[in-house]
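> Following is a predicted model, sequence given first.
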Amino acid sequence: MECRLSAACLCNMGRVRGNNEDNFYFDGRTMPLDHTSLDKPLLQDVSTSPFAAFGVFDGMGGEENGEVASFVAAETFKDKCRWLREYVAPPQQFLAEASAAMNDAVAAEARKVPGRVGTTGVMLCFSEDEVYCGNVGDSRAYRFHRSALFQLSTDHNDAKFLRDHGVVGRKPRLTQYIGLDPEEMMIEPSYAKEKLQQGDRYLLCSDGLTDMLDNLTLCSILKNSATVQQGVEALMDAALERGGRDNITIILVEVEEVRA
């Protein structure tokens, strides 16, 4: 079984931040360390045989540490993906091993500087007629199926605690992220698996998008975008129009064809 995918990617610094701590992995491509924004979308048509992979990373830390963390994670994931063609274990195991490798690499960088340094990570691995999602942190993955949006990733933050205790005015804090010292806490990525269906779309994004746009707006834009390029451009424009208070990274993948 093989599926044909059409994918698009955009990354923007936003309207408020002075630097861009986001990065991505887009079927072999990442953003250089000294980046700000993509001038135009990256586009790619790929096959799920043997695999295709995508990821979004949202760094955190003082000065340039967040940029370094997301860059190291993206480059480490890129290195792991180079061996994916020869990988015989299930994709979820690959995502687990890739997450551990990214955590070790970012944690090594974090030891060089004071304070908390790390990055979120949300990854999709397409293989044959299935897609596997893995995430650490609160960058999100969604499936857009029959005009409805379903979140595949799990938010690793204290949002539920804030709601349960009536705390308002504070952004949820991460409960885990890539870059934790393994001697203090082991990361526990969350996973999801879906069967690919023609016409479905998969959205990866940093919280610079989801903090600006609610699910109804995301659905409306995805429903009214004829192509993945139009989709990422419309999502980015809407997030910037709403204020663009954070860095914004968007990857949109559509299942164009399912072949037996």
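Thanks, I have the structure now.

> CA atoms for contacts and neighbours, from now on please.
Will do.

> Pull out the buried positions in stretch 150-164.
Within stretch 150-164, the residues that count as buried by 16 or more other C-alpha atoms under 10 Å are 152-157, 159, 162.

> Stretch 215-223 now?
Applying 16+ other C-alpha under 10 Å to stretch 215-223 flags 218-219, 221-222 as buried.

> Would you confirm that Trp71 contacts Tyr25?
Let me fix one detail, which is that residue 71 is Phe and not Trp. No: counting by C-alpha atoms under 8 Å, Phe71 stays clear of Tyr25, with 9.6 Å between them.

> Okay, one more to line up with it:
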Amino acid sequence: MTLHLDTGVASDVGGYRDINQDAAFVAPWGAGVADGVGGGPAGDLASAAFLHRLVSAGGAQVDDGESLVRRIRAANGDLSAHVRRDPALTGMATTFTGVWFTHEGTLLLAHTGDSRAYLVRDHHLIRQTRDDSFVQSLVDQGAVSEEDAMRHPRRNIITASLRGDEGDVVRVTERTGLRGDRWLLCSDGISDYLPDEVIAAILRSVAVPQETADLLIAAALDAGSRDNVTAVVADIVPGERDDDAEPEFAGAAATRFIERFDELAG
């Protein structure tokens, strides 16, 4: 049975930031969220440039995990090219969490940083990623509870990101994609402010992916999120997958590089 993604995406700058440094894309063959690293220069440029390079370099053409790793490293290399052209951008970086179907229908999960992936299967919410963060290391050591981690003053310190260096951490793993699965990809503007039980309730209660993404954004803002907030909801559904479908962008990626993407994809 051929499967594809039925998706919804939403992104909001929030009430405490001037610029949206989150970026996202969705397509029948893949989806992803990138969050420009706070405290560094041009986080919006980093997240948008990374995603546009990632999806414009061949669209859906991914054969296996190694193929996606190469695509991610090529997109990461674009960040260093920006820095070479403008040294003032030194230090810009982004997270990335995404899912992607190979030609043969294998589902791949890519993750670097503290944007998250959740899976709802048989009504159970299962977190699929481990944050690359200082606070996550404290949780792993038992020094901080998951609940306290959401309020920890150093929760935004990440330990891995994509900044254009050859040694940057790039993880891609295979997952089993089943009909009826629902994936959530989100920036920490959601996961730092909404407990898992709230996220699970929203994901289970709304059928339409776009409406679900919109509701997650609204809930995070109502919870007092002080960050940009971005949600991608992707349902795995039966049907022919259009590997030629152009992606839809949101956040910083919807306002930067659109003309360049059109040229590369054309």
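Arrived safely, thanks for sending. None of the values given here were measured: they were computed from a predicted structure.

> just to revisit the earlier point, mind picking the one among the buried residues of stretch 150-164 of structure 1 that's closest to Cys81 of structure 1?
Nearest to Cys81 of structure 1 among the buried residues of stretch 150-164 of structure 1: Ser153, at 20.2 Å, using C-alpha to C-alpha.

> residues in contact with the aligned partner of that closest one in structure 2?
When structure 2 is aligned by TM-score structural alignment, Ser153 of structure 1 is paired with Thr129. Applying C-alpha atoms under 8 Å, 6 or more residues apart in numbering to Thr129 of structure 2 gives the contacts 111, 116-118.

> give me that answer again for 6 Å
116-117 (C-alpha atoms under 6 Å, 6 or more residues apart in numbering).

> can you check the one 3 residues further on too?
For Asp132 of structure 2, the set of contacting residues under the criterion of C-alpha under 6 Å, 6+ apart consists of 113-114, 158-160.

> which helix is the longest one in structure 1?
helix 91-110 (DSSP state H).

> And Gln61 of structure 2, how far from Arg116 of structure 2?
Applying C-alpha to C-alpha, to the nearest Å, the value for Gln61 of structure 2 to Arg116 of structure 2 is 24 Å.

> These two: which has the busier surroundings?
Arg116 (25 against 18; other C-alpha atoms under 10 Å).

> Now check structure 1 for the residue matching that one.
Aligned partner of Arg116 of structure 2 by TM-score structural alignment: Arg140.

> Leu51 of structure 2 too?
For Leu51 of structure 2, the aligned position in structure 1 is Ala74, judged by TM-score structural alignment.

> Would you map the helices across the stretch 151-266 of structure 2?
Counting by DSSP state H, counting those that start in this stretch, the stretch 151-266 of structure 2 has these helices, from start to end: 188-191, 196-205, 209-222, 258-265.

> okay, those helices in TSV with distance to Arg71 of structure 2 next?
Formatted as TSV, the helices of the stretch 151-266 of structure 2 follow (distance: least, C-alpha to C-alpha, whole Å):
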stretch	distance to Arg71 of structure 2
helix 188-191	24
helix 196-205	30
helix 209-222	27
helix 258-265	15
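
> Comparing those helices, which stretch has the densest surroundings?
Ranked by mean neighbour count under mean count of other C-alpha atoms under 10 Å, those are led by helix 188-191, which reaches a mean of 25.

> sorry, back to before: of the contacts of Asp132 of structure 2, which is the most crowded?
Going by other C-alpha under 10 Å, Asp114 tops these with 30 neighbours.

> Give me the secondary structure label for it.
Reduced to three states with DSSP: H, G, I helix; E, B strand; the rest coil, the structure at Asp114 of structure 2 is coil.

> Leaving out chain neighbours, which residue sits closest to it?
Among residues not flanking Asp114 of structure 2 along the chain, Asp131 sits closest, at 4.4 Å (C-alpha to C-alpha, 6 or more residues apart in numbering).

> can you tell me the helix or strand for that neighbour?
Assessed by DSSP states H and E, Asp131 of structure 2 sits outside every helix and strand.

> From Phe96 of structure 2, how far out is it?
Asp131 of structure 2 sits 11 Å away from Phe96 of structure 2, going by C-alpha to C-alpha.

> With Phe25 of structure 2 instead?
Counting by C-alpha to C-alpha - Phe25 of structure 2 and Phe96 of structure 2 are separated by 11 Å.

> now Leu107 of structure 2
16 Å.

> With neighbour numbers in mind, choose between these two.
Higher neighbour count among Leu107 of structure 2 and Phe96: Phe96, with 29 against 22, using other C-alpha under 10 Å.

> That one maps to what in structure 1?
Taking TM-score structural alignment, Phe96 of structure 2 has Gly121 as its aligned residue in structure 1.

> these two touch, right, its match and Met60?
No: taking contacts as C-alpha atoms under 6 Å, Gly121 of structure 1 lies outside contact range of Met60: 11.7 Å.

> between the helices of the stretch 151-266 of structure 2, which gets nearest to Asn76 of structure 2?
Between Asn76 of structure 2 and the helices of the stretch 151-266 of structure 2, the shortest separation by C-alpha to C-alpha is 16.1 Å, and it involves helix 258-265.

> List the contacts of that closest one.
Ser56.

> rerun that using 7 Å as the cut-off
Contacts of helix 258-265 of structure 2 with the rest of the structure, by C-alpha atoms under 7 Å, 6 or more residues apart in numbering, involve 52, 56.

> how about stretch 79-89 of structure 1: buried residues?
Quick answer for stretch 79-89 of structure 1 (16+ other C-alpha under 10 Å): 80-81, 84.

> can you count the residues close to the nearest residue to Asp22 of structure 1 once chain neighbours are set aside?
In this structure, Asp22 of structure 1 finds its nearest non-sequential neighbour in Asp58, 4.4 Å apart by C-alpha to C-alpha, 6+ apart. When neighbours are counted by other C-alpha under 10 Å, Asp58 of structure 1 registers 32.
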